[in-house]
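*Asks:* For reference, the sequence and a predicted model appear below.
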Amino acid sequence: MTSLPVAVDAMGGDDAPQSVLAGVRIAAEQGIPVLLVGQAEQLTGSGDFEVIPASQVIAMGAEGASSVRKMKDASVVRAAEAVRDGRAAAMVSAGNTGAAMAASLLRMGRIRGVSRPAIATPIHVPGRAWPNVLLDSGANTECSAGWLVQFAQMGAVYCRDRWGVEKPRVGLLSNGEEAGKGSPLVKEAFELLEDRDWQSRTGAMFTGNVEGRDLLEDLVDVIVTDGFTGNVALKTAEGVAKQLIGALLGAFDSSDEARQGAKLLAPALGPLYEEFSPDSVGGAILLGVRGVSIISHGASSPRALANAIQVAHELAERDTVGSLHRVLSPE
């Protein structure tokens, strides 16, 4: 158990700091301790929250890694340093994704034995209490087969720690379910993933290839791929969901009869909408660094940010980073 606060990048996000502060207040009402990081003059209405001053803000469109190296007093950098220095249990940022990744990696460092950290994004599975975990969903556009095996290990540990899945099923994203399908990278990774050693150490089970249509299916618990493919797959799924919801809302408002029918369906569709809402997820975790780092969407609502802070707090409480360390660098 930890009593340390979650460090929140108060300047990160499209509507920062206002939306961030609103999310922080929701999290605080739930009993989660929070530490704000940002420009003090912009946070005068933050109330009783402790503030770590940071004079610089990395713009959403800036190049992440170089900005982190140049802007040492940026809010996202200071948030990562708070975790590194033991002032915070975890960090949350809805700012520049590349900067959040770079700050987490450069300030916290990698877990020993991890070649590259990966972004693990939960994808809702209808009718199931836990999501599918997709990784890498954007941190590494080019990967080796060995990295994909490490992603599988980290995803399995994360799935077990956060959702209590005793034996996570791991699938490899490909263009066909047959073992011989896929690019040279996928074929090589498939052979490595069949090895029983990593499966026994993580308590996972490699089930073979899965396809893009399986992202929301109850076939596996962890879906492994390179960051380029994973990000495209994730954004495609998000775009389809957005368009489908928009089309349904348009159809429900197309006539008086449709509006009456919509009223009848509302009690059933409301909970379904909540299940698919990105606000219920809050953010994705960067697995492989020596600290809990949650990366949220720039347009995150206060509710989404509050959920991200809650996830960060819970993962710190469960010592998920320690679990990853024990699996990936047991000596």
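*Replies:* Right, received. Where do you want to start?

*Asks:* Please count neighbours and contacts with C-alpha atoms only from this point.
*Replies:* Fine.

*Asks:* all helices of the stretch 51-200 of the chain, in order?
*Replies:* Under the criterion DSSP state H, counting those that start in this stretch, the stretch 51-200 of the chain carries helices at the ranges 64-70, 75-84, 97-103, 145-163, 184-193, 196-202.

*Asks:* Using a markdown table, please lay out the ones you listed together with distance to I32.
*Replies:* What follows is the helices of the stretch 51-200 of the chain, written out as a markdown table (distance: least, Cα to Cα, whole Å):
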| stretch | distance to I32 |
| --- | --- |
| helix 64-70 | 28 |
| helix 75-84 | 16 |
| helix 97-103 | 22 |
| helix 145-163 | 17 |
| helix 184-193 | 38 |
| helix 196-202 | 30 |
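
*Asks:* does the residue lying closest to E194 once chain neighbours are set aside count as helix, strand or coil?
*Replies:* Nearest non-adjacent residue to E194, counting by Cα to Cα, 6 or more residues apart in numbering: F206, 6.5 Å away. The three-state label given to F206 by DSSP: H, G, I helix; E, B strand; the rest coil is strand.

*Asks:* And for F206, the neighbour number?
*Replies:* If you count neighbours by other Cα atoms under 10 Å, F206 ends up with 20.

*Asks:* Tell me which residues touch T225, please.
*Replies:* Contact analysis of T225 by Cα atoms under 8 Å, 6 or more residues apart in numbering lists L134, L135, D136, S137, L148, L172, L173.

*Asks:* One more to weigh against that first structure:
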Amino acid sequence: MKIAVDAMGGDHAPQAIVEGVMLAKQDFPEIEFLLYGKESEIKKYVTDETNITIIHTDEKINSDDEPVKAIRRKKTASMVLAAQAVKNGEADAIFSAGNTGALLAAGLFIVGRIKNVERPGLMSTLPVIGQPDGGFDMLDLGANADNKPEHLVQYAVLGSFYAEKVRNITKPRVALLNNGSEETKGSELTKKAFELLSEEEGIHFIGNVEARDLLSGAADVVVTDGFTGNAVLKSIEGTALNMMGLLKSSILAEGFKGKMGALLLKNALRGMKDEMDYSKHGGAVLFGLKAPVIKTHGSTGPEAVRYTIRQIHTMLKTEVVPQLVRYYEAKE
């Protein structure tokens, strides 16, 4: 297994990225890592050179770069070189904590779509409250702002495939995100998508799901258009962060008694925080491409990188992408 790493992508690169790789090496000594970026900076954090190759480049894609232009103009950027390595068969997967739009563009234009997959979707595994080891896969989370009903059906197939092959869920329950559970609710997009999903063979479609029920485990796979999916994801992130902040400020406002109570609840509070941390499931997958392309959060730390590499390892070990290729070939 070889993983191409954009070592210069992210708010804390290359330190957080390389330190995460070092942690993952302990879990998966069989993986070879190709680290793309400024060699002198990367080497500061490499504690074990076994199965590590550094490919030097001074160029990188910045967070404020226009994605498609950056991919086309910055030919030697760390992200572009890593994607090229996957395209050329020198690596089996790529991940980056850098510019999301640029990584999506690199995945589409360099790595390439699987034949008959019209719109690859950006997918994350999000937490289910009360089920620390559970979760649900949601897509599209922003790869495509505008979608047709047929695209949502394809997302259902992709998400169901990932849930079954990678997360070992038998007959995953697929739901359509909507503003009501009734079949007649929603926009023209969701009404038509509901009709098509109901007729799609090979998936276990259970109907509509409302946003308020997402974290309760109502479905294993949730599909929506990219604009809505991105807004919902950021709402979940923002709510979790603000609730933790509100809880902290409320405790501090109670003075000594509040601090004593917090001390007694320390383990429970830590558990709540960990339960809402979806980075333990790995990064966001641009699913439907010829190889795994994974996006981690820009502010990611070493542990999150470790989880992402674990996710990639599972994807490669289960050969989910080759299986997806064969699935779509069989549908021709």
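*Replies:* Received the coordinates, thanks. Owing to the predicted nature of the structure, the values given are computational and were not obtained by experimental measurement.

*Asks:* rewinding a little: now flag whichever of the contacts of T225 of structure 1 is closest to E331 of structure 1.
*Replies:* If you rank the contacts of T225 of structure 1 by distance to E331 of structure 1 using Cα to Cα, L148 comes first, at 21.7 Å.

*Asks:* helix or strand for L272 of structure 1, which one?
*Replies:* L272 of structure 1 is located in helix 256-276, with elements delineated by DSSP states H and E.

*Asks:* Show me which positions of that helix end up buried.
*Replies:* Within helix 256-276 of structure 1, the residues scored as buried using 16 or more other Cα atoms under 10 Å are A262, E275, F276.

*Asks:* Give me the mean deviation of that helix from structure 2.
*Replies:* Compared with structure 2 after fitting, helix 256-276 of structure 1 has a mean deviation of 1.6 Å; criterion: mean Cα distance after the TM-score superposition for structure 1.

*Asks:* got the contact list for that helix?
*Replies:* Here helix 256-276 of structure 1 has contacts from H124, P126, A251, F252, D253, S280, using Cα under 8 Å, 6+ apart.

*Asks:* cool, and stretch 322-332 of structure 2?
*Replies:* Under Cα under 8 Å, 6+ apart, the answer for stretch 322-332 of structure 2 is I114, K115, N116, V117, F161, G288, K290.

*Asks:* List only buried entries from the residues you listed.
*Replies:* Using 16+ other Cα under 10 Å, the buried ones in those are I114, V117, F161, G288, K290.

*Asks:* quick one: contacts for V86 of structure 2?
*Replies:* A4, D92, A93, I94, V111, A291.

*Asks:* residues touching the most centrally placed residue in structure 1, list them.
*Replies:* Central residue of structure 1 (Cα atoms, centre = their mean): A284, 0.7 Å from the mean position. If a contact means Cα under 8 Å, 6+ apart, then A284 of structure 1 has I119, A120, T121, P122, I294, I295, S296 as its contacts.

*Asks:* Tell me how far the fourth one lies from R201 of structure 1.
*Replies:* So that's P122 of structure 1. 23 Å (Cα to Cα, to the nearest Å).

*Asks:* All the strands of the stretch 1-150 of structure 2, residue numbers only.
*Replies:* 2-6, 32-37, 52-56, 93-96, 121-128, 131-139 (DSSP state E, counting those that start in this stretch).

*Asks:* Next, the buried residues of the third one.
*Replies:* The neighbour-count check on strand 52-56 of structure 2 (16+ other Cα under 10 Å) flags I52, I54, I55, H56 as buried.

*Asks:* could I get these as CSV with distance to G98 of structure 2?
*Replies:* Shown next, in CSV, are these (distance: Cα to Cα, whole Å):
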residue, distance to G98 of structure 2
I52, 21
I54, 18
I55, 17
H56, 17
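
*Asks:* of the residues you listed, closest to Q311 of structure 2?
*Replies:* For the buried residues of strand 52-56 of structure 2, the closest approach to Q311 of structure 2 (Cα to Cα) belongs to I52, at 19.1 Å.

*Asks:* excluding its backbone neighbours, what's nearest the closest one?
*Replies:* Counting by Cα to Cα, 6+ apart, the residue nearest I52 of structure 2 is F33, at 5.1 Å.

*Asks:* Quick one: average offset of the host helix or strand of A306 of structure 1 versus structure 2, please.
*Replies:* Under the criterion DSSP H and E, the helix or strand holding A306 of structure 1 is helix 302-317. In the superposition with structure 2, the average deviation recorded for helix 302-317 of structure 1 is 1.2 Å (mean Cα distance after the TM-score superposition for structure 1).

*Asks:* cool, and stretch 235-244 of structure 1?
*Replies:* Mean for stretch 235-244 of structure 1 is 0.5 Å (mean Cα distance after the TM-score superposition for structure 1).

*Asks:* what's that stretch aligned against in structure 2?
*Replies:* Under the alignment (TM-score structural alignment), stretch 235-244 of structure 1 falls on residues 234-243 in structure 2.

*Asks:* Stretch 154-173 of structure 1 now?
*Replies:* Going by TM-score structural alignment, stretch 154-173 of structure 1 sits over residues 158-177 in structure 2.

*Asks:* still on that earlier bit, tell me the contacts of the residue nearest to E194 of structure 1?
*Replies:* Under the criterion of Cα under 8 Å, 6+ apart, the contact list for F206 of structure 1 reads R169, V170, G171, L193, E194, Q199.

*Asks:* so which of the residues you listed persist in structure 2?
*Replies:* Retained in structure 2 by both residues aligned by TM-score structural alignment, their matches' Cα atoms under 8 Å are the following of the contacts of F206 of structure 1: R169, V170, G171, L193, E194.
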